[in-house]
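*Asks:* make a model of this:
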Amino acid sequence: MAQSKTIAFFVAGFIPVAIVVTTLSILLTSNNDLVPPDVDAGYVIAQIPRIGRLRGFLTNESTAVFYGLPFSQSTAGEYRWQKPRDPLPVEDDYKRIDAFKKPKACPQVCVFPSPEYSCPPVEDMSEDCLNLNVFVPSRLTKREASHRKLMSDSEEKLAVMVYIYGGAFMAGGNAIPLYDARYLSEWGDIIVVTINYRLGAFGFFYQDDGTSTAALGNFGIYDQIKALEWVHRHIADFGGDPNQVTLFGQSAGAQSIAVLMLQDEVNHLFQRVVMQSNPFGLPYKDVSAAQALGNSFARWARCAPNDLNCLRGLSMEELLERYKTLPYAMQLNAQHISEIFEPYSPILDGILLDNDPMYLFKEGKNQDKPMIVGYVEDEGAMFVGEIYSSPIQSQRIYKASAQIIFRQHTDIVVDLYPPQCPRINPQETDCDERIPMDDAVTDYMFTCPGRKAMNSDRNKAKENADIWFYTFNETWSFPEFWENYTLCWEMVCHTEEVPYLFDIDKLTEYRFEDGEAELAARMRTFWVNFAKYGNPNGPPETAQEVPVSDNLDGIQSINKQTGEEFQQSKAKGQIYWPRFFETDQSDPNTSYRVLQMTAHGDREINDFRKEYCDKLDDLDYYLENYNIPGLLMNIKTKMNENEL
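*Replies:* Presented below is the predicted three-dimensional model:
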């Protein structure tokens, strides 16, 4: 279930690793329940100005779903590696548009396990992929003769949540089962939007040929901005409040949100954010490193560097094949080994970003908005398990792995995260050095840089800064979904919290156990309260005193039978979640406060991982450079000399 937290290394191989992340999406059973079988529940019609007469579908819970609404145009051909354009203008507001089929996904190489659940089908990929899905709770629909009709003209507008998927900026999609938002929307009485954005070499490719059509990267981020502009312009016509928008995302989605929080020009497009498992400790490329990677890719694609006419002349399938087969060695930045985790990601271009977000947040340069930030207990386990699929019982391998990252600080880090195995006859024990490796990776790349980013002078100056920090500590009762990632069968791995948030066990042949269902209800309640009130505990006047409900349906604000409104902002077992810097009257020496979520009940932890994070902060070694070729040669020499 939970396990300690420890850091140590991560080397080449992240691509499949990071990608595997969303793999837990595997949670789902069969796709058949998600599309046109759902249409058996009926259609829903929505007349949306400047868009058309939409025909969406109703889920079995009567949630209205509108799939594949375009927020831009195709990015193929001459528009490949260009900023997204406005969608085509609508000439006839009454033109019928079918919005009940799963939309196209952006081109990608998706290698998650159980791809039928976690990856878009290859045949559903297209460069005309900039679309979004809208989920609307049933109370905003009205039964008509043969269908239901969206009723969006009420003066009361619902809170809106916009989800940005993760996947190492390499893979993902707004219509894979893991991110199906029907239950979150219906249960929370909110509108949920899931968006697409360009990925990998299609979304973060850099080739500056000095022309006006240069490929200057960060297209995936610009796609996200374009989607948010669409939401701001149109969501009121679906019954949503454009001035009450919460962004939430996991992993690369959380990284994207951090980038968006550093853009003043989009400040009006969202009001709150939830960043789940943001690896603030993962560095981004500068333009020279991005150009070097682009040169390597161009040559691999049999084009000259900066020959964008050649590259844009390749078909999507040709480009994908070259992208898929690009050797890891050609993607490796010799000065930043950890970039292998995300070869294509946001670029420090001097426009969107002039430094890594951790430092910019620490300096207080982000928008001052309410935030939920948190991590799962063993963020690093999946990455460690990708490289070492079997238990490691060698201190030499453990220390060599630590040195790849920490160089001159290796001894300090190994003392902080000591090896588990004895030097003599370790095979006689059940020790596993992957455990301290996980703790080290989790702290160094995730928890501690996240703490540092939130620990700005601006935030500390305000005891009531609207920041809530969590650690999620619950494994699934169906660990077999991790398949060959056996280290995650008993550890809380990256992405483990996502199925609870979307409550998607109902889309599978599996079911959460009672404790898991209660945890899922509490987590959804926190997130929905935050979207509605800016506080995960509920409306300000009742944030601490609202009695706990025994009803797992927790937070419904409308009685479907009587139509009467009521407020119920706490779920079974839910406790008060203090702000990050909120003073603890019982322990005034506490520096910060964190909520731990488990199926056995939530609890507050004061100064979570403080001893470890303080020491890593003192090293001041986050996001540092390392000379990989020389370092690996040094390690090899030491191992040959039996010094490790």
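*Asks:* hey, let's count contacts and neighbours off CA atoms from now on
*Replies:* Will do.
*Asks:* could you find the closest non-adjacent residue to residue 276?
*Replies:* residue 250 (4.5 Å; Cα to Cα, 6 or more residues apart in numbering).
*Asks:* quick one, what contacts that neighbour?
*Replies:* Shown in contact with residue 250 (Cα atoms under 8 Å, 6 or more residues apart in numbering): 164-166, 275-278, 495, 498.
*Asks:* want to put them side by side, so please do this one too:
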Amino acid sequence: MKPVRNNITAPLRLVSDVLLLSGGITSVCGHSQTRTVSLLFENDGNWTRFADVPSALYYYEPVSFSEATSICEASNETLLGSDLLPYFSNQFSYKKYLGEIDSTTKIWVSDNSSQTEPVAHAPLDDMLVQSRGDKHSEAAKHPVLCTNSPPLTSQVDTNFSSEEIYPRTTIESDGVTFTGTRDHLSFRFMGIPYAKPPTGELRFRYSEASNVTDVDATGFGPACPQFGYFNGNDYGLMPWGNSEDCLFLNVYTSYIPSSSDVHGNQTSLKPVLFWIHGGGATQGTGADATFDGGPLVSRTDAVVVTINYRLNILGLLALNDTTSSNSTTTSSAAVTGNYALSDKILALKWVRRHIAAFGGDPNKVMIFGQSAGGWGVVDLLMTEKTEETGVEGLWSSAIIQSGGASVIQSLDEAAETILPYIDPLCPSAVPEERLSCLQSLDLDTLLNITQNVTSWRTSADGVYRSTYAVDQAKLGPDAVNSVPLLSGYMPEEGQSLLGTTVSPNSTASNFTTMLDLTVGEAVAENVTASGLWNITDAFTSYNATVDVYSDYLLTCDNEDLITSAAASKAFPDIYVYQMQRGFALSYYNPYGLCSFPVGEPQPYYRCHSSDLHEVFGTYHIFNQTAREPQDVYYTNLIQDMWASFARTGNPNPDVAYLRARGYNSTLAIFSNSTESEGQAQGWKWPKFEEESAVVAELQWPILGNGTRVGMPDAERCKVILGED
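*Replies:* Coordinates of the predicted model:
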């Protein structure tokens, strides 16, 4: 018999046509400009030096020297000193790779002794870089390189309210004005409302697009109501508060096109990385500083979008409401759940409508998420392709990080779980009356229900979702939203998910007891009878419990989904990984076992959520120190592969791209022309196909051939899933 598995309840970290844009116009400090601009920063991955490496503003349009100085002044900046040009050599090499400049292109900079003397450098001409530069007449026209003085965002509670410290940048798109700012690494537009407040009559309704036309995007919006790490600021993680009015998104970009570029030069737009946070569907926020987009944007030349979506009862309450006991027609007032899923889709429609004005390509949107955010990606891939959902074409690729295969329930199952807590508050069974009652309850009353019902699932509502993801994937590409898919997990997900439920000092005699406690008696019986988890001095009962719980909660579902999708060719290309390196979040590291001391490499658990810093590169905001140089190189590798997948649907970066950007640590993995002892050269991440089933073993350096054939936990998952 196949056992029923629990949801994740631990504190995890977890189609419309393109509308014409009226904007893309940048304005800094109120001075209107219509110029394309990039924020340049050489991100070599070493976060300890971010604040010491200069960044700059590059204005593309050739202008005279007097215009150049005015452009910098309007940005609250000055011309960049020519002595700083070597810091940007890789940036200009990359621009040459993109075809934006050539070796003779000159740019306006300062000669360091005078801001009035016209000085132009060709940054890719070594002779000119080493000299004081060419002097030109006032009539000569070149692009402009200005300083960029705002500081590095290096703490969770950074206050962006000062216009002198954080100059304003304004973008117009489709009749909406967005005023954001910039820091050392990127332009930032925070707290953008993408939906109307889901309060009052919009509570327990699908989200509706915001009608705000003048958006102050200079600070984060509040997180959605929840308990845990991001309920208030007790943990120092959420200084922006909590509110039921919480449907905000954040955009990070290093490239803002002019209006003419938005309309006429679509090839210059950047891939979009659309992030869905985790948290067991009960906690988390897109404003979590772990997901600050600056490092990822500056490394990848992509646009990063992070979102809030409704959580727990507010996002997932589902009842089996009909107009009467003998009716088969669902009432328009029915509470059928999936409000969180409607939020994610509406945020993607916002991206489709506006992201080009922020430099993003609406036709290259990669959805990715971790833990419950990975569930969200699965939900989107399995969402019904109807006019009502409008999901077709909203994204072009997808990454599931530690997301299992999502979880889904019927409306009857949902009602059976929740009605004992709803009926005493709203006893009427008439949908309209019950909905009105639920909408009138105070927020604390609703949230208190989540203290009793701790597991919240997607519902098979017949609108967004209909069946289990694995079963749907077996039906082939027509049954899913078929795009290139990359998916994988950490080897010991269960260690941090278990928290302190079991002790590392448990003895072999306690193994069955620990299994009963964590996975239930039915699974425990299958596990102990299988003989696949034999306790030894090296493989302790604690290790075995972590292994079983990892498989039980996430890994087996993910392997089942991937193998089913590969067999049916549900997705055009599939890539699968297991990460062999992790870096624990500072506050999510039970017993301190998800990492190792600085400079003292030793065995440790690659835990759930220990891939987040490696994807976003936000170690510096949490005062994290590199344990060894490989932490930097591995972060570079993951970011470069994730961005390559967003750009092309293939995680293997173009070697010419890596060379142009000076990304040597990643180049060492993918190029045949480098030599490093014990490291695979010219490595390539193969596709996962039914016949070959190759899984990438991600590490830096890549050791051996960097892959394995077959899912790592295939045999054990047969036991966990009750398939033996």
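*Asks:* superposed, what's their TM-score?
*Replies:* TM-score of the superposed chains, computed with TM-score structural alignment, normalised by the length of the first structure, equals 0.75; 543 aligned residues with a Cα RMSD of 3.7 Å.
*Asks:* still on that earlier bit, look up how far residue 178 of the first structure lies from the residue nearest to residue 276 of the first structure.
*Replies:* Using Cα to Cα, to the nearest Å, one obtains 12 Å as the distance from residue 250 of the first structure to residue 178 of the first structure.
*Asks:* what is in contact with the two at once?
*Replies:* What both residue 250 of the first structure and residue 178 touch, as defined by Cα under 8 Å, 6+ apart, is the set residue 498.
*Asks:* which residue lines up with the residue nearest to residue 276 of the first structure in the second structure?
*Replies:* The equivalent of residue 250 of the first structure in the second structure is residue 370 (alignment by TM-score structural alignment).
*Asks:* residue 66 of the first structure too?
*Replies:* Match for residue 66 of the first structure (TM-score structural alignment): residue 189.
*Asks:* quick check: which element contains its match?
*Replies:* strand 187-193 (DSSP states H and E).
*Asks:* which helix or strand lies directly C-terminal to that strand?
*Replies:* Trace forward from strand 187-193 of the second structure with DSSP H and E and the next one is strand 214-216.
*Asks:* moving C-terminal of that following strand, what's the next helix or strand?
*Replies:* strand 248-253.
*Asks:* and residue 285 of the first structure, how close does it get to residue 204 of the first structure?
*Replies:* For residue 285 of the first structure relative to residue 204 of the first structure (Cα to Cα), the value is 11 Å.
*Asks:* what does residue 73 of the first structure give?
*Replies:* Residue 73 of the first structure is 18 Å from residue 204 of the first structure, by Cα to Cα.
*Asks:* wait, the match of residue 66 of the first structure sits on residue 256?
*Replies:* No. Taking contacts as Cα atoms under 8 Å, residue 189 of the second structure lies outside contact range of residue 256: 11.8 Å.
*Asks:* could you check how many residues crowd around the match of residue 66 of the first structure?
*Replies:* By the criterion of other Cα atoms under 10 Å, residue 189 of the second structure has 28 neighbours.
*Asks:* kindly report the same for residue 234 of the second structure.
*Replies:* Neighbour tally, residue 234 of the second structure, other Cα under 10 Å: 11.
*Asks:* look up how far residue 427 of the second structure lies from it.
*Replies:* Taking Cα to Cα, one finds residue 234 of the second structure at 36 Å from residue 427 of the second structure.
*Asks:* try residue 523 of the second structure
*Replies:* 38 Å.
*Asks:* ok, residue 73 and residue 204 of the first structure, which is more surrounded?
*Replies:* Neighbours were counted for residue 73 of the first structure and for residue 204 using other Cα under 10 Å; residue 204 has more, 25 against 17.
*Asks:* which residues touch the closest residue to the more buried one other than its chain neighbours?
*Replies:* Leaving aside its sequence neighbours, residue 204 of the first structure sits nearest to residue 217 (Cα to Cα, 6+ apart; 4.5 Å). Residues near residue 217 of the first structure by Cα under 8 Å, 6+ apart: 81, 203-207, 346-347.
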